[in-house]
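**Student:** When you get a sec, could you give me coordinates for this:
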Amino acid sequence: MKHSDEAALQATLAAMKLAQAQGGAPDAALRIDRLTRLLHLLRERADDFCTALDADFGGRPRDASLMNDVMSSFNSVKYARAQLRGWMKPERRKGVFPFNLFGARVEVSHIPKGVVGVLGTWNVPLFTTLAPLGFVLAAGNRAMIKPSELVPRTSALLQQTIAAYFAADEVAVFTGDAGLASDFSALAFDHMVLTGSSATGVRVMRAAAEHLVPVTLELGGKSPVIIGRSADIRLAAQRIVEGKAMNGGQICVSPDTVYVAQELLEPFVAACQEAHRQMFPPADGVAALTAIINERHQMRIESYVDDARARGGRIVDCGAGLPAADARLPLRLVVDAPADSMLAQEEIFGPVLQVECYADVSEAIDRINAGPRPLALYYFGSDRDEEQRVLRSTVSGGVAINDVIMHVAAHDAPFGGIGASGMGAYHGREGFAEFSHARTLYRSGWWDPRKALGLARPYPKQLHARLLKTLRV
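**Tutor:** Below you'll find the predicted structure:
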């Protein structure tokens, strides 16, 4: 089976590369047609995808799947379709002096790279495959997709629908286990994009290096929140809880650690409990909560909480009154978890929020800078000086002010990480550029001045002295 899977991957890649070479860079009409087919796929099979996602998670509200996976992908693809004609236009650049005085011109064209491999993940399986696919197709490429094996129904449906809407040498989906993912990441793509953990990013990047395949890595990390003393605590709690509850905290830009001034700790904790009760009334049960994807991940989350509790951390259950449910977990706050606890060291990726206190905001900044660079950073407050202090003193993939996660919805701006949280970006013009090669074109003018300027061989004896005089600082 492994041999046949490898052979199928290699055969598909070869067919796509041949088709791309024979067909050349697709024009705008073909790119728009491909993106339109992708939009029809999402629109016409939206309910089927919501059903598959609910089954794969063992409990995921349909409106959550519709918003987080279907609509987010749809809107991203639609934006790329609307902009691609402008993105495709060659860019005039400054010419080479003095040749530009005689008609020489320089321009940059963005040409397709060829065949792009897309490795998706399980938490938002459509968004992590079809959102980058939109920019891959807008840039004129073909694509091979490997969705996560942890969502088998969704992956199978994606494979089925892609095959119905696209030719086999345009877009193809391969389903299988981690072994197939390893074979997939070892292929000689022209570019590869991965959404996953930092550990997976290292493995994929190592495999890609064998063929010098450029990579886009959207990873994760402990995205921090700083709540300033000028913040509206109730607003901050409401938006943080809402963001953390999204997909059961299983989102790469989910708030992970909150830094709050010591005197605001108890008001913040109380506000989080109240916000959670309003969003998930005990009388309604747990149907609105998203389940943890599987038992292994649930055990991982519980081990973090148990470890923090054993080390003296304070656990606050924001879901008091909700009926017990196996995998649909309400939000818990862990206050003052020891620095060497698993919760403080690892990305939580679940409905648990680490809360730390500070006396001066510089303490929070120092703790953030002591760790890997996060995919997202959030600040709540109305103090512009403090806001700028936080922004100048930290490095992160993206930022939201007085909100969380919303920067990902900005279709006209890049989304990506830095350092341990990733590299490269998709969304916006930067997403189109990510999957394109910027090719410089020099066009000679109507007269060549080299001979008249003494720049043609054989060089005159005085050329060296003349050139030295031009080196002016």
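
**Student:** Please make it C-alpha for all contacts and neighbour counts, starting now.
**Tutor:** Will do.

**Student:** Need the three-state assignment for Gly321.
**Tutor:** Gly321 falls in the coil class when you classify it by DSSP: H, G, I helix; E, B strand; the rest coil.

**Student:** Skipping adjacent residues, who's closest to it in space?
**Tutor:** Spatial nearest neighbour of Gly321, excluding adjacent residues (CA to CA, 6 or more residues apart in numbering): Pro282 at 5.4 Å.

**Student:** Any idea how many residues pack against the one you found?
**Tutor:** One way to gauge burial is a neighbour count; for Pro282, by other CA atoms under 10 Å, it gives 15.

**Student:** Same check on Glu107?
**Tutor:** One way to gauge burial is a neighbour count; for Glu107, by other CA under 10 Å, it gives 16.

**Student:** same thing with Asn294?
**Tutor:** Residue crowding around Asn294 was assessed by other CA under 10 Å; the count is 13.

**Student:** Next one: Val352 relative to Ser341, how far apart?
**Tutor:** 14 Å (CA to CA, to the nearest Å).

**Student:** same deal with Ala370?
**Tutor:** With CA to CA as the criterion, Ala370 and Ser341 are 16 Å apart.

**Student:** Settle it for me: which of these two has more neighbours?
**Tutor:** Ser341 (18 against 9).

**Student:** If we ignore the residues flanking it in sequence, what's nearest the more buried one?
**Tutor:** Here the nearest residue to Ser341 in space, its sequence neighbours aside, is Ala308; by CA to CA, 6+ apart that works out to 6.0 Å.

**Student:** Next up, the contacts around that neighbour.
**Tutor:** With contact taken as CA atoms under 8 Å, 6 or more residues apart in numbering, Ala308 is in contact with Arg314, Val334, Ala337, Pro338, Ser341, Met342, Leu343.

**Student:** Would you pull up how far the top helix by length along the chain lies from the middle of the chain?
**Tutor:** Selection of the longest helix in the chain by residue count, based on DSSP state H, yields helix 2-23. Distance of helix 2-23 from its chain centroid, counting by CA atoms, centre = their mean, to the nearest Å, is 27 Å.

**Student:** same for the very next helix or strand once past it, what does it pack against?
**Tutor:** Tracing the chain C-terminally past helix 2-23 and defining elements by DSSP states H and E, one meets helix 28-44 next. In terms of contact count using 3 or more CA pairs under 8 Å, 6 or more residues apart in numbering; DSSP states H and E, helix 28-44 is assigned the packing partners helix 72-88, helix 127-138, helix 152-165.

**Student:** before we move on, the earlier item: by contact count, what packs against the longest helix of the chain?
**Tutor:** Contact here means 3+ CA pairs under 8 Å, 6+ apart; on that basis helix 2-23 packs against strand 115-119, strand 142-146, helix 178-185.

**Student:** what's the most buried one of the ones you listed?
**Tutor:** Among those, judged by mean count of other CA atoms under 10 Å, the one packed with the most neighbours on average is strand 115-119 (a mean of 27).

**Student:** helices or strands up against that strand?
**Tutor:** helix 2-23, helix 127-138, strand 142-146, helix 178-185, strand 191-195.

**Student:** Here is the second sequence; please produce its structure so I can put it next to the first one:
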Amino acid sequence: LSHLAKWMKPRKVRTPIFLQPASAHIQRQPLGVVGVIAPWNYPVQLALAPAITALAAGNRVMLKPSELTPHTSAQLAALVAQFFTPDEFCVVQGDANLSALFASLPFDHLVFTGSTAVGRKVAQAAAQHLTPTTLELGGKSPCIIDGHCDMQDAALKIAHGKLLNAGQTCIAPDYVLLPRGREGEFAQAYRTAVARLFPTIEGNGDYASIITPRHHARLRTMLQQAQTQGAEVQTIDPAAGKPAVPTVGTLGDGASRQMLPTLVFGATSAMQLMQEEIFGPILPVVSYERLDDAIAHINAGPRPLALYWFGQNEAVRDDVLRRTVSGGVTVNDTLMHIAHDNLPFGGVGDSGWGAYHGEQGFLRFCHQKSVLVQSRWSMGSMFYPPYGAKFDQVMGLLRRWL
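**Tutor:** Model (predicted):
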């Protein structure tokens, strides 16, 4: 709020000599009505963050929260109705069919946070009205571990980023690229990190559940397919104190759906867990011989929403960032770039388009209107027809000036 007066102020721009003494500025104007389709994984933050930014830019907002978080959605609707009139900010509740109808409304801008597959459908629906969109999607966000990094520190930060909300985070580390030969070292460091963060899993209020039985079944299918195709799968139960091969009882099949953290070694591109965003506590580890191989692996797939680099060599780091494309980057940590208000947050390619947060978000929900104010001393008539010798003289002078 403290920045709004500055952001709203018309911004003067330099006027070229051939248009002087006119003046020019850019006027930042609200777009109108902004629609927000929010996901289930962070049902408050990812609903209110874009809504608040759109309101701050002077727009009205319609919010469609996820049908998978009905209690949170109802509470949001009640709170919004308490402080806003329906024509300022309203919450629309309903199932997935309503979401499809919502996306087809003639908004002045539409924000969607969710999967790439659904994002394509939202963009298609919005295109019927030429509604501009901001799509915050997902993807397979890699962690690259350099051969000289502190493995214990990297494993702890990767475990935190991966297991926050049980991996159900759009910028969660999706897989690790690790120097070949250090698999055992990483596995031990990761198990130690998990035990430090979550001494127990089942019944631990700090460790989230998988959102629905359907989502949980999808994760189980991924693991079972990987095992069948020859991958080494290790579940981590801190209470048991040693790695284990997953069985029906270790995959969080109880009512809590608290799925054990799991490492997968030897995953291949033919496996489902290397083709789709995982969105769960499963972490494949892909070994590489040379850093060029790791970069090639990333560039062979869709552009990820985030990339994480662990290493101290700045020249190598900068080379990796130059040769890869991702929505955002955190170096020697995970997730933290999303917390920085002055960094735009958004995807690229299949991980989305458009960005918000801070001033970038304010501008995302504004129309930047070009305004030229002509002076009474304007010499524009010198450029009117009929053209002749006088016009040629004027153009000759301009060519010498410019």
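
**Student:** that older thread, mind checking the SS state of the counterpart of the residue nearest to Ser341 of the first structure in the second structure?
**Tutor:** Structural correspondence for Ala308 of the first structure with respect to the second structure (TM-score structural alignment): Ala226. Reducing the assignment to helix, strand or coil with three-state DSSP, the entry for Ala226 of the second structure is helix.

**Student:** how near is Ala226 of the second structure to Thr262 of the second structure?
**Tutor:** 12 Å.

**Student:** do the same with Phe279 of the second structure
**Tutor:** Shown here: Phe279 of the second structure relative to Thr262 of the second structure, a distance of 13 Å by CA to CA.

**Student:** who's more crowded, those two?
**Tutor:** Each of Phe279 of the second structure and Thr262 had its neighbours counted (other CA under 10 Å), and the higher figure belongs to Phe279 (26 against 23).

**Student:** where does the more buried one fall, helix, sheet strand or coil?
**Tutor:** Following three-state DSSP, we place Phe279 of the second structure in the coil state.

**Student:** List the residues that contact it.
**Tutor:** Applying CA under 8 Å, 6+ apart to Phe279 of the second structure gives the contacts Gly167, Gln168, Thr169, Cys170, Ala172, Asp174.

**Student:** rerun that using 10 Å as the cut-off
**Tutor:** When the contact criterion is CA atoms under 10 Å, 6 or more residues apart in numbering, the partners of Phe279 of the second structure are 41, 138-140, 162, 165-174, 210, 215, 219, 273.

**Student:** what do you get for His160 of the second structure?
**Tutor:** Ala154, Ala166, Gly167, Ala172, Pro173, Ala193, Val194, Leu197, Phe198, Asp333, Thr334, Leu335.

**Student:** Now, of those, which are buried?
**Tutor:** Neighbour counting with 16 or more other CA atoms under 10 Å marks Ala154, Ala166, Gly167, Ala172, Pro173, Ala193, Val194, Leu197, Phe198, Asp333, Thr334, Leu335 as buried within the contacts of His160 of the second structure.

**Student:** Can you find the partner of Leu441 of the first structure in the second structure?
**Tutor:** Match for Leu441 of the first structure (TM-score structural alignment): Val371.

**Student:** actually Glu149 of the first structure, not the one I typed
**Tutor:** Aligned against the second structure - with TM-score structural alignment as the criterion - Glu149 of the first structure pairs with Glu67.

**Student:** Contact partners for its match?
**Tutor:** When contacts are counted by CA under 10 Å, 6+ apart, Glu67 of the second structure touches Ala38, Pro39, Trp40, Ser73, Gln93, Gly94, Asp95, Ala96, Leu98, Ser99.

**Student:** Let me know how buried the third one is, in neighbour terms.
**Tutor:** Neighbour count of Trp40 of the second structure, defined by other CA under 10 Å: 20.

**Student:** how much distance is there from stretch 304-320 of the second structure to the middle of the chain?
**Tutor:** When distances are taken as CA atoms, centre = their mean, stretch 304-320 of the second structure is centred 18 Å away from the chain's centroid.

**Student:** In the first structure, which residue range corresponds to that stretch?
**Tutor:** When stretch 304-320 of the second structure is compared against the first structure (TM-score structural alignment), it corresponds to residues 374-390.

**Student:** Just send the contacts of His160 of the second structure back as TSV, with secondary structure too.
**Tutor:** As requested, these are arranged in TSV below (three-state DSSP):
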residue	secondary structure
Ala154	helix
Ala166	helix
Gly167	helix
Ala172	coil
Pro173	coil
Ala193	helix
Val194	helix
Leu197	helix
Phe198	coil
Asp333	coil
Thr334	coil
Leu335	coil
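
**Student:** Just give me the closest of the residues you listed to Gly352 of the second structure.
**Tutor:** When those are ranked by distance to Gly352 of the second structure (CA to CA), Ala172 comes first, at 15.6 Å.

**Student:** Wait, the closest one touches His337, no?
**Tutor:** No: look at Ala172 of the second structure against His337 with CA atoms under 10 Å: they stay out of range, at 11.9 Å.

**Student:** Spit out the residues that contact these two alike.
**Tutor:** Listed contacts common to Ala172 of the second structure and His337 are Ala306; contacts here mean CA under 10 Å, 6+ apart.

**Student:** Could you pick out the buried ones from the contacts of Phe279 of the second structure?
**Tutor:** Judged by 16+ other CA under 10 Å, buried ones among those: 41, 138-140, 162, 165-174, 210, 219, 273.

**Student:** on that earlier part again, and the direction of the longest helix of the first structure versus that of helix 178-185, what angle?
**Tutor:** Angle, helix 2-23 of the first structure to helix 178-185, by axes from the mean of the first three to the mean of the last three CA atoms, to 10 degrees: 30 degrees.

**Student:** Check the gap between Val352 of the first structure and Asp317 of the first structure for me.
**Tutor:** To Asp317 of the first structure, Val352 of the first structure is 9 Å away according to CA to CA.

**Student:** the more surrounded of the two?
**Tutor:** Neighbour totals were compared for Val352 of the first structure and Asp317, and Val352 leads with 29 against 16 (other CA under 10 Å).

**Student:** Find the residue closest to the more buried one in space, skipping its chain neighbours.
**Tutor:** Once chain neighbours are set aside, the closest to Val352 of the first structure by CA to CA, 6+ apart is Arg332, at 4.8 Å.
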